[in-house]
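Asks: Need coordinates for the below:
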Amino acid sequence: MNDEMHLKLLKALENNPTATQRELSRELGVSLGKANYCLKALVDKGAVKANNFKNSKNKLAYAYLLTPSGIEEKTRLTARFLKRKMAEYELLKKEIEQLRQEVATAQSTEN
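Replies: Okay, the predicted model is just below:
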């Protein structure tokens, strides 16, 4: 499971602990099997705790709660994601400035 998927899943569970795996798979844009696999990995890692409860349809359901280590993991992943996106942003700004200069140079030679 990559860090971005891990972070998205932790955020989704934090926002809606009673979401079903089917709802999570739709929200994250992944298959039900992948959602199940990723969720199980978080439970096995100790980042998420699954509690059973009876839902309104009288079926067994789960509440997925972030553990203290899950909250720490989410914070760490958020910081790493932000750092990576800021680096991408800086590179993109440089590329845009180079393209602007190329366009300006091309326009000045045409005139």
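Asks: From here on, just use CA atoms for contacts and neighbour counts.
Replies: Noted.
Asks: Pull the number of nearby residues for residue 59.
Replies: Residue 59 sits with 8 neighbouring residues when counted by other Cα atoms under 10 Å.
Asks: The longest helix anywhere in the chain packs against which elements?
Replies: Secondary structure assigned by DSSP state H gives helix 68-110 as the longest helix of the chain. Judged by 3 or more Cα pairs under 8 Å, 6 or more residues apart in numbering; DSSP states H and E, helix 68-110 is in contact with helix 3-15.
Asks: Alongside the first, I'd like the structure of this one:
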Amino acid sequence: MELTKTHLDDAICPVARTAEIISGKWTLLIIRDLTSGVKRFNQLERSLCGISPKTLSERLRSLEEEGVLLRRTFAEVPPRVEYSLTEKGRDLVGVIESMRSYGKRWLCDDQTNQK
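Replies: Predicted coordinates for the structure are as follows:
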């Protein structure tokens, strides 16, 4: 009997489901930047050198749909929009910190950090 992967497997497996949320290019860096607090679109765009406005908009929309971040719009002229992490988003900080530790230990150029 051959086992085949189904979409249901992705929904049930917590690793696959988490990877689905954070796997997009720039996604983890957006979350990383929001760990320090509320940010506006232009602040995120400046801190993420090389990201296009279209890509940033798509990632922010996706993270909002997943409940990872909160988008707050203010009725001002010009309109002001702020982004912040939800509790679900703040829980991803541990994942980012683990990746930072791994990168420092195994991927940095400093030979004294590599084993």
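Asks: quick one, the longest helix of the first structure and helix 3-15 angle?
Replies: Helix 68-110 of the first structure and helix 3-15 are oriented at 120 degrees to each other (axes from the mean of the first three to the mean of the last three Cα atoms, to 10 degrees).
Asks: chain center to helix 68-110 of the first structure: distance?
Replies: Distance, stretch centre to chain centre, for helix 68-110 of the first structure: 18 Å (Cα atoms, centre = their mean, to the nearest Å).
Asks: same question, stretch 4-22 of the first structure
Replies: 9 Å.
Asks: ok, now stretch 54-67 of the first structure?
Replies: With Cα atoms, centre = their mean as the basis, stretch 54-67 of the first structure stands 22 Å off its chain's centre.
Asks: my read is residue 50 of the first structure is in a strand, agree?
Replies: Yes - under DSSP: H, G, I helix; E, B strand; the rest coil, residue 50 of the first structure falls within a strand.
Asks: From what I see, it and residue 65 are in contact.
Replies: Yes - using Cα atoms under 8 Å as the test, residue 50 of the first structure is close enough to residue 65 to be in contact (6.4 Å).
Asks: Looking at these two, which is more packed in?
Replies: Per other Cα under 10 Å, whichever of residue 50 of the first structure and residue 65 has more neighbours is residue 65, with 20 against 17.
Asks: what does the more buried one align to in the second structure?
Replies: Counting by TM-score structural alignment, residue 65 of the first structure lines up with residue 84 in the second structure.
Asks: what's the burial count for the closest residue to that match other than its chain neighbours?
Replies: Spatially, and ignoring its direct neighbours in sequence, residue 84 of the second structure is nearest to residue 38 (4.7 Å; Cα to Cα, 6 or more residues apart in numbering). Look at residue 38 of the second structure: counted by other Cα under 10 Å, it has 15 neighbours.
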